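Trainee: Predicted model and sequence below, questions to follow.
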Amino acid sequence: MLTFGTITLLAIAAFFAGLVDAIAGGGGLITVPALLAAGLPPQIALATNKGQSSFGAVSSFVSFWTRNGIDRRRVPISFVFGMLGSLAGARVLLLVKPEPLKPIVLVLLLVAAGIVLLPRKPPPAVPPEPKTHLMIALVPMAFGFGFYDGFFGPGVGSMLIVGFVMLFGDTLTRASGNAKVVNLASNLAALGLFAIKGAVLWRVALPMAAANATGAFVGARLAVKRGDRLVKTMVLVVVCVLVVKMAYDLVRS
């Protein structure tokens, strides 16, 4: 049984996780260790984390949407295939362990950091219409990252941002907004699966969800207001922390 004080500390952690996640992804780096430190079994901790982070995903999505930070032409493809990918990934997770993915993810994160550091030409004032072949390419991208998030997850927000920069030439701020569509779909799909199995500890997830949504609200507005410099800095920080943590876990195991 978790005390009121412990749940309060978890809610504070969720606020900062929502703020970070809205800008650059990686909020799970804060909440998952916090839930495990509170004494929850790993399966319950992961399921409860999805329960609280989904509300933050909704909040950051709405914030970017209302401030025109999302390309609405891509939303149907990103959402549908992000959700399908997450459901497939979560199902596969029930059959195999995700540990073999860790070295591959380390390499992908380092590549993502390098891409973020590369100088880029300023985008045109009026974004061009997405070309047909790019919209088609969005299908495997949304499905693939959705699958990865449902199956494993670390770094998916940062890699989504880089994916939109590379595929569509988005600014980092625009890419952060577009990434929230896939992230929202993936979170909702995984949450539905966990909820059906009764694995979400709602008395912990709901207070954390309120705090996470508040943090995401603040983070999304900071991202839109401060622009690419803030997003770039946060993505690099999150990627570096992820690389160090995953490398440590690999060496320790």
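Mentor: Structure's in. What do you need?
Trainee: Going by C-alpha atoms from here, please, whenever you check contacts or count neighbours.
Mentor: OK.
Trainee: Next, count neighbours for the closest residue in space to residue 2 that isn't next to it in sequence.
Mentor: Distances taken as C-alpha to C-alpha, 6 or more residues apart in numbering put residue 38 closest to residue 2, at 7.5 Å, once the chain neighbours are dropped. Residue 38 has 17 neighbours, counted by other C-alpha atoms under 10 Å.
Trainee: how about the strands in this protein?
Mentor: In the chain, no strands are defined using DSSP state E.
Trainee: Relative to residue 219, how far out is the spatially most central residue of it?
Mentor: By C-alpha atoms, centre = their mean, the chain has its centre lying nearest to residue 157, at 3.6 Å. Noted for residue 157: a distance of 14 Å to residue 219, by C-alpha to C-alpha, to the nearest Å.
Trainee: alright, now check it against this:
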Amino acid sequence: MPDIPLTTLLLLCLAACAAGWIDAVVGGGGLLQLPALLVGLPHLAPAYILGTNKAVSVVGTSAAAVTYTRKAPVDVRMAVRIGLAAVGGSLGGAFFAAGIDSAVLRPLIMVVLLGVLAFVLLRPSFGTAPATGPATRQRVLAAILVAGVGIGFYDGLIGPGTGTFLVITLAAILHMDLVTASATTKVVNVCTNLGALTVFTVQGTVVWRLAAFMAVFNLAGGMAGARMALKKGTGFVRGVLVVVVVALVCKLAYDQWVA
């Protein structure tokens, strides 16, 4: 492990805890954890930052997934099918990432996010009603293609906000309430994170000792976030969703025009 001052290590662990909480509630924890690693470890190669970030995230995401599946009506089999499709999509996105100018993609993603924000704000009932019954085969296929292949491709191509996009997509296509959509997203995220972590592990680009420290805090944050979402319900998740989407738009705008 690189020589890291104790203060920096503590701040990284706190960031991991907060990221685990955000990720468990509505996705988007990477908006906090990845920049924290980049700022706290400026001399570490980006590949090691990404690999360590995934090693930390998979722990909190797994804990949140287990917490949700114990208390929320999650169709684990369907979630795993979407997750496996997302792994394939992310591999395809990563393949094309080198030839895509992210400066062109960011404005497009911001437009989509602003549209999503307007939709959520103008439709207060979105994601608040419980599902009316089992999803049809057509809707499940659409979820696999859009949430799995499509958003998985985006995750490999550019990445920020993948969990948030998954929550919104599953609520829209499968008519899930936001708590169930968030719970299902956690199972999907476990699949995608394990796929990415496997690649980083083979490449040897994970700082395991640092990841272990941060993972303990990410685990605690993930479990706390999942329990709070289950306790507070869809209204709470909807509020966090709006905050995270606004934060994501601001980050992409900063990356595009300031950084």
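Mentor: The structure has been received and is ready for your questions. For clarity, every value in this text was computed on a predicted model and none was experimentally measured.
Trainee: one step back: to which residue of structure 2 is the residue nearest to the centre of structure 1 aligned?
Mentor: Aligned by TM-score structural alignment, residue 157 of structure 1 pairs with residue 163 of structure 2.
Trainee: quick one: that match and residue 137 of structure 2, what's the gap?
Mentor: 23 Å.
Trainee: and what of residue 206 of structure 2?
Mentor: 40 Å.
Trainee: now do residue 129 of structure 2
Mentor: According to C-alpha to C-alpha, residue 129 of structure 2 and residue 137 of structure 2 sit 21 Å apart.
Trainee: out of those two, which sits in the busier spot?
Mentor: Counting neighbours by other C-alpha under 10 Å for residue 129 of structure 2 and for residue 137 shows that residue 129 has the greater number, 13 against 9.
Trainee: Now which residue in structure 1 aligns to the more buried one?
Mentor: Structural alignment places residue 129 of structure 2 opposite residue 123 in structure 1 (criterion: TM-score structural alignment).
Trainee: And residue 114 of structure 2, by the same measure?
Mentor: Checking TM-score structural alignment: residue 114 of structure 2 goes with residue 110.
Trainee: For residue 252 of structure 1, the count of nearby residues, please.
Mentor: Neighbours of residue 252 of structure 1 using other C-alpha under 10 Å come to 7.
Trainee: The corresponding residue of structure 1 for residue 142 of structure 2: what's it in contact with?
Mentor: Under the alignment (TM-score structural alignment), residue 142 of structure 2 pairs with residue 137 in structure 1. If a contact means C-alpha atoms under 8 Å, 6 or more residues apart in numbering, then residue 137 of structure 1 has no contacts.
Trainee: so how far is residue 150 of structure 1 from residue 137 of structure 1?
Mentor: Distance of residue 137 of structure 1 to residue 150 of structure 1, computed by C-alpha to C-alpha: 20 Å.
Trainee: Please name the nearest non-neighbouring residue to the counterpart of residue 46 of structure 1 in structure 2.
Mentor: In structure 2, residue 46 of structure 1 lines up with residue 50, judged by TM-score structural alignment. Spatial nearest neighbour of residue 50 of structure 2, excluding adjacent residues (C-alpha to C-alpha, 6+ apart): residue 34 at 7.5 Å.
Trainee: which residue lines up with the one you found in structure 1?
Mentor: Matched to structure 1 by TM-score structural alignment, residue 34 of structure 2 sits across from residue 32.
Trainee: you'd agree that match is up against residue 43?
Mentor: No. In this structure, residue 32 of structure 1 is not within contact of residue 43 by C-alpha atoms under 8 Å, at 10.6 Å.
Trainee: which of those two has more neighbours?
Mentor: residue 32 (23 against 13).
Trainee: ok, the more buried one to residue 135 of structure 1 distance?
Mentor: In terms of C-alpha to C-alpha, residue 32 of structure 1 sits 34 Å off from residue 135 of structure 1.
Trainee: now residue 109 of structure 1
Mentor: Here residue 109 of structure 1 is placed at a distance of 24 Å from residue 135 of structure 1 (C-alpha to C-alpha).
Trainee: what are the ranges of the helices in structure 1?
Mentor: Assigned helices in structure 1, in chain order: 4-24, 28-37, 42-66, 75-93, 101-117, 132-151, 156-168, 172-196, 202-226, 228-252 (criterion: DSSP state H).
Trainee: same for the second one, what does it pack against?
Mentor: So that's helix 28-37 of structure 1. Helices and strands touching helix 28-37 of structure 1, as assessed by 3 or more C-alpha pairs under 8 Å, 6 or more residues apart in numbering; DSSP states H and E, comprise helix 4-24, helix 42-66.
Trainee: and of these, who's closest to residue 224 of structure 1?
Mentor: For residue 224 of structure 1, the closest of the helices and strands packed on helix 28-37 of structure 1 is helix 42-66, at 7.4 Å, according to C-alpha to C-alpha.
Trainee: Identify each buried residue in that closest one, please.
Mentor: Across helix 42-66 of structure 1, burial judged by 16 or more other C-alpha atoms under 10 Å covers 44-65.
Trainee: now the angle from that helix to helix 4-24?
Mentor: 50 degrees (axes from the mean of the first three to the mean of the last three C-alpha atoms, to 10 degrees).
Trainee: Helix 42-66 of structure 1 packs against which elements?
Mentor: Packed next to helix 42-66 of structure 1, using 3+ C-alpha pairs under 8 Å, 6+ apart, are helix 4-24, helix 28-37, helix 172-196, helix 202-226.
Trainee: JSON lines please, covering these and showing distance to residue 236 of structure 1.
Mentor: Below are the helices and strands packed on helix 42-66 of structure 1 laid out as JSON lines (distance: least, C-alpha to C-alpha, whole Å):
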{"stretch": "helix 4-24", "distance to residue 236 of structure 1": "9"}
{"stretch": "helix 28-37", "distance to residue 236 of structure 1": "14"}
{"stretch": "helix 172-196", "distance to residue 236 of structure 1": "12"}
{"stretch": "helix 202-226", "distance to residue 236 of structure 1": "14"}
